[in-house]
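J.: sequence unavailable; structure follows:
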């Protein structure tokens, strides 16, 4: 259970970074070979709720004029900040995070979290807009980070 309780909200998250090379480049194999194992672990992680399929996310990125072969975009929904933290900073995912500078320019990395009504599935466009929001305004109740967290809306009333 979350420090703020489960309530009627779940935690959406999105992150993005730009590859040093296209994902089909041999130098990106260390990253691309980890995608399926990390996603499989996420799907089995306590507190995981949902993520769009890779095919859907790539199609949406293309439709929004983005390059899914250079931009590593990830979005998912979790029961709580704590559940996402436990997955993010442990095991194979943490190993990939520690190695990420091999494959990605750290200056391009961005992440965001925001509360959504339980059962809601955000779009890739929403995730990109939330990333832009945090870049422009820093963490707010509408888009925040692990370093500066905000409670779900039902705790703000």
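T.: Great, that's in hand. Please read these numbers as outputs of a predicted model, since none were measured by experiment.
J.: make it CA atoms for all contacts and neighbour counts henceforth
T.: Fine.
J.: what's the next secondary structure element after the lengthiest strand in the chain?
T.: In the chain, taking DSSP state E as the definition, the longest strand is strand 9-18. Once strand 9-18 ends, the next helix or strand along the chain (criterion: DSSP states H and E) is helix 29-44.
J.: buried sites along that following helix?
T.: 31, 38, 42 (16 or more other Cα atoms under 10 Å).
J.: find the nearest non-adjacent residue to the first one, please.
T.: Spatial nearest neighbour of residue 31, chain neighbours left out: residue 103 (6.9 Å); criterion: Cα to Cα, 6 or more residues apart in numbering.
J.: who's in contact with the one you found?
T.: 19, 20, 21, 27, 28, 31 (Cα atoms under 8 Å, 6 or more residues apart in numbering).
J.: okay, now the closest residue to the second one other than its chain neighbours: neighbour count?
T.: What that stands for is residue 20. Spatial nearest neighbour of residue 20, chain neighbours left out: residue 104 (5.1 Å); criterion: Cα to Cα, 6+ apart. A total of 20 residues lie near residue 104 under the criterion other Cα atoms under 10 Å.
J.: ok, and here's another one to check against it:
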């Protein structure tokens, strides 16, 4: 079985989209998404976000990224070795901090496209159970995985 890495990232902006303090973030999203799409390990990202379902699952005001990558190394290379790193470092300017995990990773079979509901289930699993084969994060992606 060929597998791909699904990635989901949930953030809550500190300010409304129209607020001038969010202008630079929103102005850069096309650039950052383009960087991702041109990265060698990138496979797919959701481009038609379902805000209504997102609001139902997490509450109003959140934004998310749902994507597929060749592997963990490819995702980390994009996050930490491209200009995306600069935007990540500025995240506190734009987003509320959260006490629970906001990023979840999991393996999917080649050809499978993850859904927002699936991402919700995986992130909830990470909250409730902690890192496992079903749901893990960047910090736990190097840990040995036990299959039950």
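T.: Arrived safely, thanks for sending. Since the model is a prediction, treat every value here as computed from it, not as a measurement.
J.: can you calculate the TM-score here?
T.: Here the TM-score for the pair of chains, by TM-score structural alignment, normalised by the length of the second structure, is 0.87; 146 aligned residues with a Cα RMSD of 2.3 Å.
J.: from residue 13 of the first structure, how far off is the residue nearest to residue 31 of the first structure?
T.: Distance from residue 103 of the first structure to residue 13 of the first structure, counting by Cα to Cα, to the nearest Å: 21 Å.
J.: got a list of what the closest residue in space to residue 145 of the second structure that isn't next to it in sequence touches?
T.: Take residue 145 of the second structure and drop its neighbours on the chain: the residue closest to it by Cα to Cα, 6+ apart is residue 133, 5.9 Å away. The contact partners of residue 133 of the second structure, by Cα under 8 Å, 6+ apart, come to 106, 107, 145, 146, 147.
J.: looking at the first structure, name the residue matched to residue 133 of the second structure.
T.: Residue correspondence to the first structure (TM-score structural alignment): residue 133 of the second structure is matched to residue 141.
J.: for residue 110 of the second structure, same thing?
T.: In the first structure, the residue paired with residue 110 of the second structure according to TM-score structural alignment is residue 118.
J.: pretty sure its match is touching residue 49, no?
T.: No: with contact defined as Cα atoms under 8 Å, residue 118 of the first structure does not reach residue 49; the gap is 9.6 Å.
J.: the more surrounded of these two?
T.: residue 49 (20 against 16).
J.: in three-state terms, label the more buried one for me.
T.: Here residue 49 of the first structure takes the strand state, with states given by DSSP: H, G, I helix; E, B strand; the rest coil.
J.: what's the counterpart of it in the second structure?
T.: Using TM-score structural alignment, residue 49 of the first structure pairs with residue 43 in the second structure.
J.: was I right to think that match contacts residue 68?
T.: Yes: with contact defined as Cα under 8 Å, residue 43 of the second structure counts as touching residue 68 (5.3 Å).
J.: all helices of the first structure, in order?
T.: 29-44, 54-63, 81-88, 91-99, 124-137 (DSSP state H).
J.: closest one to residue 147 of the first structure among those?
T.: helix 81-88 (11.2 Å; Cα to Cα).
J.: in the second structure, what range does the closest one match?
T.: Going by TM-score structural alignment: helix 81-88 of the first structure matches residues 72-79.
J.: ok, residue 65 of the second structure - contacts?
T.: Applying Cα under 8 Å, 6+ apart, the residues contacting residue 65 of the second structure are 7, 8, 9, 10, 45, 46.
J.: tell me which residue of the first structure lines up with the second one.
T.: Residue-level alignment of residue 8 of the second structure against the first structure, with TM-score structural alignment as criterion, gives residue 14.
J.: how far away is the closest residue to its match other than its chain neighbours from residue 25 of the first structure?
T.: Counting by Cα to Cα, 6+ apart, residue 75 is the residue found nearest to residue 14 of the first structure once chain neighbours are left out, at 4.2 Å. Separation of residue 75 of the first structure from residue 25 of the first structure (Cα to Cα): 23 Å.
J.: between these two, which is the more surrounded one?
T.: The neighbour comparison of residue 75 of the first structure against residue 25 (other Cα under 10 Å) goes to residue 75, with 24 against 11.
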